[in-house]
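>>> Got a sequence here, can you model it:
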Amino acid sequence: MFTLSLLALSALPVLLVVAFVVRAIYLLYWHPLSTIPGPWYAAVSSLWITTHVLRLEQCKTIDALFQTYGPVVRIAPNKVAFCDLGASKSVYSRFDKSDYYKSLLTNDNDHAMTTLPHAQHSIRRKAYAPHYTPSNLAKLQPEIHETTSQMIDTLNRLPGNTALDTLSLFRNVALDIVCASSFGFRLGAVNKWTVETEDSLSVAVSDFPKRGILRSAVPKWAWNLVCKIPNKRLQLLCASDQIMAEFISARVQEVSAKLDAEPTIVAPTVTPFLFGFKTSSTPSSSRSASPCPSEDSSFVDADRSYLVSRLLSSKHLSEAGAVSEIMGHVVAGTDTTSISLSYFLWELTRRRDVLHKLRTEIDAAMPDASVVPDIKVLNKMEYLNAFIEEGLRIYGAAPSLLERVVPSQTSSNKKVQAVCADGLDLLGYLLPPGTIVGTQAWSMHRNPAVFPSPDTFLPERWIACDDSEEEADRLARMTNSMCPFGIGSRICGGKNLAQMILRILLVAILRNFEVDAAQGTDEKSMDMRGLFCTSPRFSENSH
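Coordinates of the predicted model:
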């Protein structure tokens, strides 16, 4: 009996190898996806693409596959990537998300990004969508201008030619703005940055996407072990979800208590803040000139609608659900803004011709460096708009693969059933139900058929040369291929706020300061690395 047991044990490795080989042969030659081009090792195991995820190279790796194999590639046994505008319309109009997004749960609850079913997301979106309309965001300009003023004042106090970490600065600026927009709360992250103090919420917000990527790449038991490693920095990363949850829960409870006490609490009449960076005197600004509440209070202003008040009034969200939703919005709107704006300035340090054109337009629209033009004025600035579009094309902060699942015939959505009765026809390849499929902005934005000289930063490509129909078609093709905030019905709800912040901060900086690259900031250090969001290579070991 003992001898037989030893023989069985010694045969186990052989059996495992045989099983792997048999499975690999099936995946390569008989699996429904076997006809889709791609490297053979990607077809037999997910380990290959996972290693590129952990090395922060997924975007570039998939893009290289497109260059080699064409617009449809198999990147894992059950995962297919594509680069095609027409196909993206089918996939991103009604398909549900993959389980990957569950690694980004906040406070162990769903939010808009992690709600997989399309129908459930539509219900959730209705709760927050009115907050991000241009008309409502226009009322929040004083909050954005106040934070911008603090940033400008902070930079003015620095000695000339001071090198600074713009990723950290802009993350704190964006966090202050998002907190003000979400619950009218003055966080003061910019002030903490001024005295070289790390704001714990700012660090947690930056760590959270890294936490999600790591969680998605390792088994649950391995993640639990990682969180027990006695390393302070690693433990902060693991606790980033809890840190955010505690802060935002406190803010939501404050507002909820006030709403329970009195349905509508109107802010007291106050004198507008007089600060160095004054708000514009346009009608939309003057309507909402009262500042945020003090740091130890929150209120719901009758003239403003903060995100928290809309979520708490939704019959589809509990208080815990509102907390998780706001956590998702804070994460989505903070590092992404910081990363894109930092890259915008980096590009301007290399392209003095673009800087000159942009600054000429800004100076004309903003004769007083201390007066922020109304957002309606900024939205009409032709070269600024072209610069923002080109910046988001090349330096969009979320260029990664957006995974969806080919639905089964039992899908509750009849329109999906009609499109995918037997699977998805993806550019001539049949993808069976359950296949994970997706495209990425990184590749869509670098398609030379749509964007000639795709690696060249050229804002002029977004400006019509004439009124011809051909020129209109060219601009339409580029616009339709842009997806820096996602694609289809699951596009980022905070898109309008993000673009508003980028415009205001960019014109404020360029109107008040010269920009130049610090020593050591070069092509190598600014090489874009991909988590769910991108970041420069130099930031990988920093906060």
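>>> Could you use CA atoms for every contact and neighbour count after this?
Fine.
>>> Was I right to think residue 75 contacts residue 69?
No - contact between residue 75 and residue 69 fails when scored by Cα atoms under 8 Å: they sit 11.2 Å apart.
>>> of those two, who's got more company?
Neighbour comparison, residue 75 and residue 69: the larger count goes to residue 75, with 27 against 14 (by other Cα atoms under 10 Å).
>>> Sequence B follows; please return its structure for comparison with A:
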Amino acid sequence: MNMARILDLWPPSLFQALNILPAALLALSIGYVIYQRFFHPLASVPGPFWASLSRLWITKHSWDGDMSKTMIALHKKYGDLVRTGPNEVSIADLAAIKTIYGAGTRFRKSDWYSVWQGHRKFDLFPERDEKIHGEQRRLVSKTYSMAALKEYEPYVDDAVNVFLDHMSERQNRVVDMGYWVQLFAFDVIGEVTFSKRFGFMDAAADGGAFAQIEGALKSAAWIGQVPALYWIHDALMPYIGNHLGITARHGSLRDFTVKEIAARQDRGSDHQDILAKLKATQKEKPVEMNEQNVASMATSNVMAGSDTTAISTRAIIYYLLKNPQCKRRLVEEIDTLHSQGKLSDPVKLSEADAMPYLQAVMYEALRLHPAVGMSLPRTTPQGGATMAGQYLPAGTVVGVNPWVVHRCKEVYGDDIESFRPERWMTEDNGDMHRFFFAFGSGARMCLGRNISWMEMSKLIPSLFWHYNMELSEPEKEWTMNCWWFVMQRGVNVRLTKRH
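Sure thing, here's the model as predicted:
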């Protein structure tokens, strides 16, 4: 039977349906646009046109790695509320921060976090059930407390000394300080978690670990915007293989950590590291803290613990070298305290805490460059919520971007783009600390912030005591990519010995 004969047999109604199908699709598309732009509950919230119609807008910017700068520009243009998706709003209203992230909040983490969690049952960062998160956090909070830092500090000292020795070998040469502080931070995590540095500083190389972590971050940043794609990929992986970097968090990076746990158990340890504390909890509560949960906590240390500290340390060094007057003032504080016998070598955490200009420098660098450059997304609870005078219905995804809130003139002054540590040294700086978002906010604040702060507090004054540093190309700006964490490149320096 030829094609003409087949077409003759088709009923006329079918031809009519085929003829009107394009018109129907066009009408549906126009209707969707009209609804999103004029009748949707978020229609009155300003923002980019395409963001109101599709999640492709936010997915593209997450892929491109420019979300931190993009959101600063959008809030400057539109104000406290910016519509960043068909059902998502970025918020810069200060009053909303406590509502969204404060103690007892009913706002829950959005589905964006599901790709970070995967199939893990114990994972503090992405856990969306507040009850489960609270139970899990109570199991490990002592391990990361300020009291625990006193036990870890001598082993951070060892890593600082190794770092300084390697810098001594590289005097009068151009050193990629951004890379070296990440090697340092990774080795510290190995020391405090497994009682053994990973050896990255000794090898002057990371063995591909940093690329795996960066790949996981980039992958999670964009696919978290459309988590259904992650779960489709997850279901098809046995047939199509793995094509997403985020799976490294659940796969190769976890395998690396499991091997380190086994090696640590074989060799033992003469001091209380993080693994020993987790194992002690496991012994007390074997059901709640089983072997898989111990591995999950250790993997989180490895993945997040090095990057956040390295990013923050890079920022401190970079801004000091870009602002010589600030570097001079910090060096004067270090030299004065050394001459008075008030600083050890390496500097102790208690000593660093008593250095007002050092503390101001650290806060200011992390204000200008917080490690996280994307919104911390939550969903509005049943009954919705009113933010900056706008009602947002239940299920709306809302969030605050640390890069935006850290540039609030109401809190930090008109010179928000300037590196001015002195702003932290005034008596009325309570709001600056209250809205300091570098480690998150509220009940979900970063668990490892104390360890990170200790590393920076010890390394920075010790480094500037021993070495004078200058940027090798002081006229050049560093480069950044925002894939959840805002990674920098271009902190290349020349070192000369001071002491």
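>>> Find residues that contact each of residue 75 and residue 69 of the first structure.
residue 38 (Cα atoms under 8 Å, 6 or more residues apart in numbering).
>>> where along the stretch 351-499 of the second structure do the strands fall?
All strands of the stretch 351-499 of the second structure, identified by DSSP state E, counting those that start in this stretch, fall at 378-379, 385-387, 390-392, 397-399, 467-471, 479-483, 485-489, 492-497.
>>> Which of those strands sits closest to residue 274 of the second structure?
Taking Cα to Cα, strand 485-489 is the member of those nearest to residue 274 of the second structure, at 24.0 Å.
>>> what sits up against that closest one?
Applying Cα under 8 Å, 6+ apart, the contact partners of strand 485-489 of the second structure are 68, 178, 217, 307-308, 311, 314, 369-374, 478-481.
>>> Residue 337 of the first structure corresponds to which position in the second structure?
Under the alignment (TM-score structural alignment), residue 337 of the first structure pairs with residue 309 in the second structure.
>>> swap in residue 75 of the first structure?
Taking TM-score structural alignment, the alignment pairs residue 75 of the first structure with residue 84 from the second structure.
>>> again with residue 250 of the first structure
Using TM-score structural alignment, residue 250 of the first structure lines up with residue 259 in the second structure.
>>> Can you show me the helices along the stretch 301-450 of the second structure?
Secondary structure of the stretch 301-450 of the second structure by DSSP state H, counting those that start in this stretch: the helices cover 324-339, 349-353, 356-368, 402-405, 409-412, 430-434, 449-466.
>>> how would you label the nearest residue to residue 278 of the second structure once chain neighbours are set aside: helix, strand or coil?
The shortest distance from residue 278 of the second structure to any non-neighbouring residue, by Cα to Cα, 6 or more residues apart in numbering, is to residue 294 (6.4 Å). Secondary structure for residue 294 of the second structure, judged by DSSP: H, G, I helix; E, B strand; the rest coil, is helix.
>>> Quick check: residue 294 of the second structure touching residue 279?
Yes - the pair residue 294 of the second structure and residue 279 qualifies as a contact (Cα under 8 Å) at a distance of 7.4 Å.
>>> ok, the two, which is more surrounded?
Taking neighbours as other Cα under 10 Å, residue 294 of the second structure and residue 279 compare with residue 294 leading, 19 against 16.
>>> Tell me the spacing between the more buried one and residue 114 of the second structure.
Distance of residue 294 of the second structure to residue 114 of the second structure, computed by Cα to Cα, to the nearest Å: 20 Å.
>>> and what of residue 298 of the second structure?
19 Å.
>>> ok, these two, which is more surrounded?
Neighbour totals were compared for residue 298 of the second structure and residue 114, and residue 298 leads with 24 against 20 (other Cα under 10 Å).
>>> which element is the counterpart of that one in the first structure on?
Under the alignment (TM-score structural alignment), residue 298 of the second structure pairs with residue 326 of the first structure. Residue 326 of the first structure belongs to helix 319-350 when elements are defined using DSSP states H and E.
>>> And stretch 214-233 of the first structure, what's buried?
For stretch 214-233 of the first structure, burial by neighbour count (16 or more other Cα atoms under 10 Å) applies to 214, 215, 216, 217, 223, 226.
>>> Work out for me the element the third one sits within.
Think residue 216 of the first structure. In this structure, residue 216 of the first structure sits in helix 200-217 according to DSSP H and E.
>>> what distance separates that helix from the centre of its chain?
13 Å (Cα atoms, centre = their mean, to the nearest Å).
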